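Student: sequence and predicted model, in that order:
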Amino acid sequence: MAQLKQEITLFSGVAQLSTTLLGTGLFMVPAIAASIAGELSLWSWVVLLIGICPIALTFASLGKRYPNAGGTAFFVRKAFNQRLEKSIAWLFLSVIPVGVPAAVALAGGFLRPLLPDALNHSFIAQSITVLLLVLVNLSGAKTSGRIQSLIAVSVFTLVAAFWWYGDITPSTIQMPSVTSENWALIGSSLAVMFWCFVGIEAFAHMGEEFKSPERDFPIAIIIGCLIAGATYWACSVVIVKFHAYGSTQFDSGSIPYLAQLLFGSKATLGISALGFAACFASINLYTQSLSRMLWAQAREYRPQSRIAHLSASGVPANATFIVGLVLLISCFIGEFTQLNLEFFLKLANGAFLMVYFMAMLSACKLLTGARRMLAYISLVMCILMMACLGWSMLYALGLFGLLVYKIKPVNQPNPNIAK
C-alpha cells in the first residue's frame, strides 16, 4: 500500500498550522468581528481561544494515536463505521464551493496590484493563485513547510510593527467591561470568528507525514493554536484602536488601511505581497488536506484507481489536480455570485463545526481516561458554537443528513446469499 513521505518537522508543523489559522482570517475576520461587537470583540477572542483549547488538545490526542491522511474521516471510521466516514469526508469536501472561493478571491485581491495591467483582472488573479497552489502542493510537504515558515515570520513581524508604530503598549490596552446584555454580541461575533480556527481539522490530514507523529504532531497543534490566537488578539487591538472597522471596505481592507496609515503609501505593494502570501499559506494547507482526503479514500476503497497513486516524489498528484480543477470551477462560480464574505464564512463554519463535532464524538469513544473527559468538554464547546451560528448550521446539518441517507452501507452482506 502506498505511503506518504514523512518530511514534516516540529518547527515546520507549527509554521504550517499557525500560518493556516492566520492566513485569510487575519485580513478580514478581526475587522468583521469588530463591526459586529466593537471593542467587545477583544473579549470574543479570549472566549474563542478558551473554547478552542480543549478541541485542539483532543485533535492532538487523536492525531497522536491515529496518524492518518484521512484525518477526521479516519477517526469517525475507527469509532463508528464506513458509512459515517464517507459522509464526513464528503462534508469536508463540501467546503470548497462555500469557503474556498472567498479565500481565493481575497488572495487574488492582494495579488492584483502586483500583476501587469494586462493580467489585472479578478478571475485571472484567482486562476494564478490556484495554479500556484497546485505547483506548491506537487513539490511536497517539505517544500511547502519551508515556504509557510517564511510567511509565518513575516506575518508576526507585521503585527509587531503595527504595535510599534501604533504606539501600543500593555499599559495602554483597556479591555471593555462586559454586562449580561453584551453576551449576545460576543456570541454573534464568535459565529464569524470560528473561521480563524478551522485549520485544525485540515492539519489532522498531515499527521501521517510527520517525522515523529506521536511526539511532534500534538505539540505542533497546541503551539500553533496559541500563537495564532495571540496574533489575532494583538491585531484586533490595533484595529479597534484606529477604528479600522464598520464598513464593507474594511471587511477585507483593514490591514492595508492600517499599513498606509502607520507606514505611509510606500508600504502598499509590500502589504499586498504579504497579504497574498498569508492568504496563500492558509489555502495551501486546505489544498493539501483536500487532496489527501481524496487520496486516502481512494487508497482505502479503490487502491487500483489513478487517484490512489503517488508521484515519484511521494505526492498524491492526481488527487491534487482534481482539487485544483474543482477550485478553479468554484472560483469561476464565486466570481459571479458576489455574495458578501460574512455569508460565505458562516456557511463554511457550519460545515467545519459539524466535522469538529463528529471528531469530538469519535474521541469520546476512542480515547480513555482524562483524554475522554476532555473530549466530552470539547463536544459541549462544539454544541455551544453551533448555537452561536444559528440558521447557518442548517447548510451543514442538512447536507450531512442527506449524505448519511444517500451513502449506502459498506461491506454489508448480500441478503440473497444469506438465504
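Tutor: Looks like it came in fine.

Student: C-alpha only now, for contacts and for neighbours.
Tutor: Will do.

Student: off-centre distance for the longest helix seen in the chain?
Tutor: Ranked by residue count under DSSP state H, the longest helix found in the chain is helix 268-301. From the chain centre to the centre of helix 268-301 is a distance of 9 Å (CA atoms, centre = their mean, to the nearest Å).

Student: alongside the first one, take a look at this:
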Amino acid sequence: MSRASRGSHPGGPPPRRGRLTAAQGTALYVTAVLGTGVIALPALAARVAGPASLVAWLLLVLMSAPLALSFAALGARHPDAGGVSTYARLAFGDRCAAVVGWCFYLAVPTGIAAAALFCGSYVAAAVGGGRLTTSVTAVVLVAVGASTNAFGLRLVGPVQLLLAALLVTLLILAMVLSLPHASTDNLQPFAPHGWPAIGAAAAMLIWSFAGWEAITHLAGEFRHPERDIQRATWAAVVVVGLLYLLLALAVITVLGPDAHRGDAPLAELMSRGMGDHARPLAAFAAVLLTLGSANAYIAGAAGLGSALARHGALPSWLARGGRAGEVPRRSLAVVSLLTALSLGAVVVTGAGAEPLVHLTNGSLVAVYVAGSAAAVRLLPRGTHGHRAAVVSLVAVVLLLLASGPYLLWPLAVTAATLLYLRLRGNRSSIVERESDRAAKGSRAEDIRAKDS
C-alpha cells in the first residue's frame, strides 16, 4: 500500500513521511549505478571492443537517461516499496508484477555477491593473499551492507551521501592525475575486433548501468517524492554519465594496450598518476563503491520482498516492516542469506564472479523491459515522462535482443514464479473448500441439535 493510499483515510492519522532528501537520493543513485561498474567494466569492455568500447559507453549513457527519468516519473506518481513490480501490477496485473518482483528480488543476491568479489580482487591486489583475501573481503562487505540496512534508512541515507562524495572525489583525482600520461595514439586501431563488437560490449555494460531501478523501491521513503525523486534523478544522470564517459576515456587513452590486461583498471589508472603506493587507495575506493552499491540494492530488495508478500507473491510472513519508515528485517534476512549462498557457491567451486554477472544482467534487462512498458502505459501521454518511457522501451528491447543466452535465467525465474502462484492458488482453494465443509458440518450439527 502506498503512502498516498494510507493518507487518504478520512479522520485517520496523517501520512507518514519518509526521511530521504533529494541530496541523499542523488547519493543513493550515484553509488548504486556507479558501484562496481567503475571497478571492473572498463577493462572488460576494452577487451571485447577495444577503443570502440567508448561508443558502447556513450550509447549506454544516452539510454540510461530516458530509462532513469521514466522510472523517476513512475516513482513520483506511485511511491511504493514494490518499485517496478508495483508498476507492472498497475499496468499488466498481478502475475506480471510477481514475475518482475521475483526477477529483481533474485537478481540482487547474485549481483551483490559478484560486486563483493570484484572489490575483493582490488584488496588482494593491494595487500596480497590472492583468492583467500578476495573471499574474506567479499564476505565482510556483504555482512556490513546487511548490518547497515538493519539499522534503517536513518543510517543508510547519510552514509550514502558520504560515500558518494568520497568516491566521486577519488575518481576525479585518479583521472586528473593520470591525464599527463594520456595519448591519442592509444585510440588506434579504434575497432580492432570489428564494429559488431560494440554491441557485445554494450550488452556487457548493462551491469554498469544497473541501479536506475533500485531507487524506485525507496520512493516512499522520500520526504517529498513528487519533487525530490525528479531532482535526484536529473542530478544523478549528469554525474554518472560524465564520470563513466571520462573514466572510460581515461582508461583507454592512459593505459592503452594494458587497459584490457588487468583485473583492476582503476588501480592501474591511479598508479600511473600517483605511483604504486596508490594501489591501497584504489582498494579503498573499491570498498567504498561496493559498499555503497550493496547498501542501495539490499535496501531496495528488502522493501520489494515485503511488498511482494503483501500482494501474495511471496509468503505473508515477509510482509512485516514494509511501511515507509520501517525496516523489513525478515525480507532483509532472506536477501542476506541468498547473497551468502551465491557467494559461497562461486567461492567453493572457484567459478569466480562472471557467472553471477551473467545471471544478474539477464534478470535486470527483463525488469527494464517490463518497467519501461509499464511506464508507457501508466504515464500520461504527452508528458516528458511518457516520452522518456517510449524511448527507453525501444532501447531496452534492443538490449534484450543482445543479451542472448543470459535470458535463460529470467525465463527460469518466470516459470518458478508462475508455479508458486499456481500452487499457492491450489492451496488457497483447498483451504477454502475445507473451510466450507467445516462450516456446512457446523450448520448441520446446529440443525440436529435444534431438532432434538
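Tutor: Perfect, I can see it now. Computed from a predicted structure; not experimentally measured.

Student: before we move on, the earlier item: in the longest helix of structure 1, which residues are buried?
Tutor: Neighbour-count burial for helix 268-301 of structure 1 flags 268, 271-299 (criterion: 16 or more other CA atoms under 10 Å).

Student: repeat for stretch 65-81 of structure 2
Tutor: Buried, per 16+ other CA under 10 Å, within stretch 65-81 of structure 2: 65-76, 78-81.

Student: now, those that are in helices?
Tutor: A65, P66, L67, A68, L69, S70, F71, A72, A73, L74, G75, A76.

Student: correct me if wrong: the third one contacts W212.
Tutor: Pointing back at L67 of structure 2 there. Yes. If you go by CA atoms under 8 Å, L67 of structure 2 and W212 touch, sitting 7.4 Å apart.

Student: which non-adjacent residue is nearest A138 of structure 2?
Tutor: Once flanking residues are discounted, A138 of structure 2 sits nearest to A116: 4.4 Å by CA to CA, 6 or more residues apart in numbering.

Student: the one you found maps to what in structure 1?
Tutor: Superposed on structure 1 with TM-score structural alignment, A116 of structure 2 falls opposite V104.

Student: contact partners for its match?
Tutor: Q126, T129, V130, C279, F280, I283, C331 (CA atoms under 8 Å, 6 or more residues apart in numbering).

Student: check A200 of structure 2 too.
Tutor: V48, A49, A402.

Student: what residue in structure 1 is paired with it?
Tutor: That one, A200 of structure 2, aligns with S188 by TM-score structural alignment.

Student: doesn't its match belong to a strand?
Tutor: No. If the criterion is DSSP: H, G, I helix; E, B strand; the rest coil, then S188 of structure 1 is helix and not within a strand.

Student: separation between it and G108 of structure 1?
Tutor: 28 Å (CA to CA, to the nearest Å).

Student: can you tell me the helix or strand for the match of A116 of structure 2?
Tutor: Secondary structure assigned from DSSP states H and E places V104 of structure 1 in helix 100-111.

Student: just want the angle from that helix to helix 268-301.
Tutor: Orientation note: helix 100-111 of structure 1 sits at an angle of 150 degrees relative to helix 268-301 (axes from the mean of the first three to the mean of the last three CA atoms, to 10 degrees).

Student: now helix 100-111 of structure 1: how far from the chain's centre is it?
Tutor: Helix 100-111 of structure 1 has its C-alpha centroid displaced from the chain centroid by 14 Å (CA atoms, centre = their mean).

Student: state which helix of structure 2 is the longest.
Tutor: helix 408-451.

Student: work out the gap between it and the centre of the chain.
Tutor: Mean-position distance between helix 408-451 of structure 2 and its chain equals 36 Å (CA atoms, centre = their mean).

Student: re earlier: any idea how far C235 of structure 1 is from the match of A116 of structure 2?
Tutor: For V104 of structure 1, the distance to C235 of structure 1 equals 22 Å [CA to CA].

Student: map I219 of structure 1 across to structure 2 for me.
Tutor: Match for I219 of structure 1 (TM-score structural alignment): R231.

Student: burial measure for that match, as a count.
Tutor: 17 (other CA atoms under 10 Å).

Student: how about it: what's its closest non-neighbour residue?
Tutor: A22 (6.3 Å).

Student: trace that neighbour over to structure 1, please.
Tutor: Under TM-score structural alignment, A22 of structure 2 pairs with L10 in structure 1.

Student: show me the contacts for that match.
Tutor: F210, D216, F217, I219, A220.

Student: ok, it to N137 of structure 1 distance?
Tutor: Here the criterion is CA to CA. By it, L10 of structure 1 lies 19 Å from N137 of structure 1.

Student: what's the spacing between A33 of structure 1 and I239 of structure 1?
Tutor: Distance from A33 of structure 1 to I239 of structure 1, by CA to CA: 10 Å.

Student: looking at those two, which is more packed in?
Tutor: The residue with more neighbours, out of A33 of structure 1 and I239, is A33; 29 against 23, by other CA under 10 Å.

Student: go ahead and confirm the more buried one touches M193.
Tutor: Yes. The criterion here is CA under 8 Å, and A33 of structure 1 meets it with M193 at 6.7 Å.

Student: residues touching the aligned residue in structure 1 for V99 of structure 2, list them.
Tutor: Mapped onto structure 1 by TM-score structural alignment, V99 of structure 2 lines up with S87. Counting by CA under 8 Å, 6+ apart, S87 of structure 1 makes contact with F400, L403, V404, I407.

Student: how close does the helix or strand where S87 of structure 1 lies sit to structure 2?
Tutor: Assigned by DSSP H and E, S87 of structure 1 belongs to helix 82-93. Helix 82-93 of structure 1, aligned to structure 2 and superposed, deviates on average by 1.3 Å (mean CA distance after the TM-score superposition for structure 1).

Student: name the nearest residue to the residue mapped onto A283 of structure 2 from structure 1, ignoring sequence neighbours.
Tutor: Structural alignment (TM-score structural alignment) places A283 of structure 2 against S272 in structure 1. Among residues not flanking S272 of structure 1 along the chain, F110 sits closest, at 4.8 Å (CA to CA, 6+ apart).

Student: circling back to that earlier point, checking the contacts of S87 of structure 1 against structure 2: which ones persist?
Tutor: Compared against structure 2 with both residues aligned by TM-score structural alignment, their matches' CA atoms under 8 Å, the contacts of S87 of structure 1 retain F400, L403, V404.

Student: what lines up with the last one in structure 2?
Tutor: Under the alignment by TM-score structural alignment, V404 of structure 1 pairs with L418 in structure 2.
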